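# structure for this input, please:
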Amino acid sequence: MSSKKNMADFLETTTELARENNTIDASLYSKFNVKRGLRNEDGSGVLVGLTEIGEVHGYVMDEGEPTPVPGRLLYRGIPIENIVKGFQADGRSGFEETAFLLLFGKLPTKRELDDFSSILAENRELPGDFTESTILKNPSPDIMNKLSRSVLTLYSFDPNPEDVSIKNVLRQSIELIARFPVLVAYGYQAKQHYYNGKSLYIHPPQEELSTAENFLAMIRPDKQFTQTEAEILDLSFVLHAEHGGGNNSSFTVHVVSSADTDTYSVIAAAIGSLKGAKHGGANIKVISMMEDIKNNVKDWSDRKQVEDYIAKILKKEAFDRSGLVYGMGHAVYTISDPRAILLKEKAAELAKETNNQEEFELYNTIAEITPGLFADIKKSNKVISPNVDFYSGFVYKMLRIPTELYTPLFAIARIAGWSAHRLEEIISGGRIIRPAYKSVVGKKEYIPLKDRK
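Below you'll find the model as predicted:
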């Protein structure tokens, strides 16, 4: 028997081998007309499915060319602005109504909304000894990984986990929507205690509180929050609840659901997708960039100073040298992102309440000057504007929510959209999703072990 090989030494000698034998000639993608990232050459997404859940619209095609238009986001055909104005005018939370709309395809009546909110409240408590055995005894330094593990473990507490009937998947979906805030809050508290040496606070969810109110109460030692804080977090949940079937995590839901597997496996896969820095972690990049700007621009009110530093970022001379102004631009939206517009309005209220108006104006200045600088420096005619990530991190910072919870907050909201897409795939999909990959390696002969070099 051969002696054991040290892992570090083995990787030192094989990493480059792995790289060499997994690098595909970039010209072959054009040769075979491969839609890399399921994108067309103009950047638009390849049409791979149909949905009635969400619509994302940012441009129209005019004689084969994309023409920018104001951004539009619809949930089940209803403009997001109308949904937000509706619940804000009534002075009530909107996430519960939004989740019902996404799941069932219609706005709930007063009775239906009360019943649905009550069902969510009754199902927030985690089963059995789940908190102690799964969350506290096995803490994680990353809340998204902890959320994924918790979701998979819930499979073991489900009396009927494999049943993919509509009734059973609905039951599982509602339970997950109810429990996600608790799983995230408790996962965060466990991390704070076991990794950061902080006091452990496990506040039980309160049935009379909304999803947003419960989350704020559960992550704060004193359980206190203001009405403005609850309203803006609720708005954030509504704006992040759904974004069409083509975003990476929702498409993951369709792909994995099409394989006819259980709900917990599907949602855990979606969490893994959302965790990625190119998907759910974008607002963290914005916050990091803004801290860099604040540290390097002496006078935030001096537009010229701000402009000069943004120019350096675009020229890859400052911040992370990527040449990107994070939070500006979007894969679909061009002239505007409706989510950013709605969140900005509420952010202004919170900035005033928390005495952060000066920083809020810095955000606005950057949003105003970046499109012009981008066009001049990049020599690009691409139309860009602030996306929702540009303001969401700032909002969470004003809410005194730690950075490691930014992406989990996204998951708390998006579980509603994921659940709707899972139901749609089960009901209307019918075929396992299997796109084609063309092999571009030539035929090779098998070499006996004794002859290999």
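# from here on, just use CA atoms for contacts and neighbour counts.
Will do.
# what is the longest helix of the protein by residue count?
helix 166-194 (DSSP state H).
# what helices or strands is the next helix or strand after that one leaning on?
The element immediately downstream of helix 166-194 (helix or strand, assigned by DSSP states H and E) is helix 211-219. Helices and strands touching helix 211-219, by 3 or more C-alpha pairs under 8 Å, 6 or more residues apart in numbering; DSSP states H and E, are helix 166-194, helix 227-240.
# so for the helix or strand hosting residue 366, what gets flagged as buried?
According to DSSP H and E, residue 366 maps onto helix 357-378. Neighbour-count burial for helix 357-378 flags 357, 359-360, 362-363, 365-367, 369-371, 373-374 (criterion: 16 or more other C-alpha atoms under 10 Å).
# just stretch 204-221 next, same as before
For stretch 204-221, burial by neighbour count (16+ other C-alpha under 10 Å) applies to 205-207, 210-220.
# could you pull out the helices for the stretch 1-150 of the chain?
Applying DSSP state H, counting those that start in this stretch to the stretch 1-150 of the chain gives helices spanning 7-20, 27-31, 80-90, 95-104, 110-122, 130, 143-157.
# ok, which of those comes nearest residue 63?
Smallest distance to residue 63 across those (C-alpha to C-alpha): 23.1 Å, for helix 27-31.
# go through the closest one and flag the buried ones.
Neighbour counts over helix 27-31 (16+ other C-alpha under 10 Å) mark no residue as buried.
# what packs against it?
Taking 3+ C-alpha pairs under 8 Å, 6+ apart as the contact cut, helix 27-31 packs with no helix or strand.
# structure for this one too, so we can compare:
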Amino acid sequence: MKKIIQLEEKMLKELTNRARTSNIIDSELFSKYQVKRGLRDIDGRGVLVGLTEIGDVRSYIVEENEMVPIPGKLLYRGIDISDIVTGFMKTNSYGFEETCYLLLFGNLPNKEELKDFEELLAEYRSLPDDFVRDMILKMPSRDIMNSIARSVLAFYSLDDSADDTTIENVLKQCLKLIACFPLIAVYGYQAHSHYHGNKSLFIHSPQKNLSTAENILYMLRPDSKYTKLEATLLDLALVLHAEHGGGNNSSFVTHVVTSSGSDTYSVIAAALGSLKGPRHGGANIKVTQMFEDIKQNVENWEDDKEIEEYLVKLLNKKAFDRSGLIYGIGHAVYSISDPRAVIFKEHVARLAKEKGFEDEYNLYEKVEKLAPEAVGKVRKMYKGVSANVDFYSGFVYRMLDIPPELFTPIFAISRIAGWSAHRIEEIVNSGKIIRPAYKSVVKRKKYIDIDER
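Presented below is the predicted three-dimensional model:
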């Protein structure tokens, strides 16, 4: 047995080296053939590959053929996200459900339409018999995103019309997924917490009279208790994460897989795999971990100079994970400001005061202010940088006592609304299968018989 293990280790080491060296492409070739790496131009603008009416991300205007950065704007179906948030918050109501309706159907619902929609989601907010026991509790995952993806794929086996891609059937599938995502995410965490963390197991059934945000807190907490402000901030997080245009990685994946004619469950599982990545949905976990390191290494949280020195160390790969990144600062599209972060920040201070996190909130504010200055000193930039939505979202989740394992799943609970809208849009417009070009740059070789190699 020992020899087999040693042989395996030796072979894997050799094969890993071969796999690495055989896949290196000369970086100069990307410039030579004008490859838009990441489907982006050198100035950061995305390569236009499609049209959408669902979400719009704006960060610049063009004047005399020059890009001029502007404060970022995010629009859902043509409506500014700040107006959406102001609208439902001034009535002291929750906004995620009406946001889902807007993204799916193109217009804001009236009172009767919203009531009917909420009742439909409430009816769909249940899992098949024995699903929790057989799919979630019997195979707890160390990563809840994988647990959600497995559950989504299991829905395929339980759906007699799984491969029916008519709009009526796809809409029904999507609505059921929107309703059930909070359950499979929270139950997946409870299973993880119990079997991998030796903690008590709590399985609370959702309540039909509660909003999505309220149900998450109700099912997650042992005593099912929460405050109005806590539910309001979680609901706000769901609204802000629900959609971000067709070009973000997971929504683009949704379009790509949908264009192949695949089923809803395979499409959403693929989108989940994309969102799991730390460059996409997993970024807020890195922000909270980075701030824990800041708190350990910066003695005076009110000293701008000491904080900036630490940020410079981050950028020079001498602190935290030595990646050279200040997590939560900078965005692929926004430069002057991320509108989601701006909106979030307006409300985070209230929760920090209620929870006794005011000193930490002040530290976040200082890092937000000093980070762009540090980046400007250390790096040559094509554009400015600002705090993105991940900068504050992880902090909010911590104040809500939401475990880090659920940070990205909560993003998924929200973004399933946008994915569903993009899937339906792709089907309705009957586009071609998405197949961008890759140029082969390998030299021609002759086949050599095995005895002559």
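# circling back to that earlier point, columns distance to residue 422 of the first structure on top of the buried residues of helix 357-378 of the first structure, output as CSV?
Listed next are the buried residues of helix 357-378 of the first structure as CSV, based on distance: C-alpha to C-alpha, whole Å:
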residue, distance to residue 422 of the first structure
357, 41
359, 40
360, 38
362, 40
363, 37
365, 41
366, 38
367, 36
369, 41
370, 38
371, 37
373, 42
374, 39
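# nearest the geometric middle of the second structure, what residue?
For the second structure, the residue nearest the mean C-alpha position is residue 281 (2.8 Å; C-alpha atoms, centre = their mean).
# quick one: that one and residue 143 of the second structure, what's the gap?
Using C-alpha to C-alpha, to the nearest Å, we find residue 281 of the second structure at a distance of 13 Å from residue 143 of the second structure.
# what do you get for residue 177 of the second structure?
The value you get for residue 177 of the second structure to residue 143 of the second structure, if C-alpha to C-alpha is used, is 19 Å.
# between those two, which has more neighbouring residues?
Neighbours were counted for residue 177 of the second structure and for residue 143 using other C-alpha atoms under 10 Å; residue 177 has more, 25 against 16.
# contact partners for that one?
Residues in contact with residue 177 of the second structure, defined by C-alpha atoms under 8 Å, 6 or more residues apart in numbering, are 152, 416.
# go on, residue 38 of the first structure?
Each residue near residue 38 of the first structure by C-alpha under 8 Å, 6+ apart is listed here: 45-46.
# tell me how far residue 399 of the first structure lies from residue 349 of the first structure.
Distance of residue 399 of the first structure to residue 349 of the first structure, given as C-alpha to C-alpha: 12 Å.
# more neighbours, those two?
Under the neighbour definition other C-alpha under 10 Å, residue 399 of the first structure and residue 349 were set side by side, and residue 399 has more, 20 against 16.
# the more buried one reaches residue 227, doesn't it?
No - Residue 399 of the first structure is beyond contact range of residue 227, at 11.6 Å (criterion: C-alpha atoms under 8 Å).
# helices of the stretch 251-400 of the second structure, residue ranges please.
Under DSSP H, counting those that start in this stretch, the stretch 251-400 of the second structure gives helices at 264-276, 283-297, 304-315, 339-355, 358-378, 389-399.
# what's the mean deviation for the first one versus the first structure?
Compared with the first structure after fitting, helix 264-276 of the second structure deviates on average by 0.2 Å (mean C-alpha distance after the TM-score superposition for the first structure).
# now the third one
Compared with the first structure after fitting, helix 304-315 of the second structure has a mean deviation of 2.1 Å; criterion: mean C-alpha distance after the TM-score superposition for the first structure.
# for the last one, same thing?
Following superposition, helix 389-399 of the second structure is found to deviate from the first structure by 0.4 Å on average (mean C-alpha distance after the TM-score superposition for the first structure).
# who are the packing partners of that helix?
Counting contacts by 3+ C-alpha pairs under 8 Å, 6+ apart, helix 389-399 of the second structure is packed against helix 228-241, helix 283-297, helix 339-355.
# how about those in a markdown table, adding distance to residue 133 of the second structure?
Compiled in a markdown table, these are given as follows (distance: least, C-alpha to C-alpha, whole Å):
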| stretch | distance to residue 133 of the second structure |
| --- | --- |
| helix 228-241 | 28 |
| helix 283-297 | 29 |
| helix 339-355 | 35 |
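# pick the most deeply packed of these.
Of these, the one with the most neighbours on average (mean count of other C-alpha atoms under 10 Å) is helix 228-241, at a mean of 21.
# who does that one touch, helix- and strand-wise?
Using 3+ C-alpha pairs under 8 Å, 6+ apart, helix 228-241 of the second structure is in contact with helix 81-89, helix 96-105, helix 212-220, helix 339-355, helix 389-399, helix 407-428.
# please redo it, this time with the cut-off set to 6 Å
Secondary-structure packing of helix 228-241 of the second structure (3 or more C-alpha pairs under 6 Å, 6 or more residues apart in numbering; DSSP states H and E): helix 212-220, helix 407-428.
# run the angle between the first one and helix 228-241 for me.
The directions of helix 212-220 of the second structure and helix 228-241 differ by 120 degrees, with axes from the mean of the first three to the mean of the last three C-alpha atoms, to 10 degrees as the criterion.
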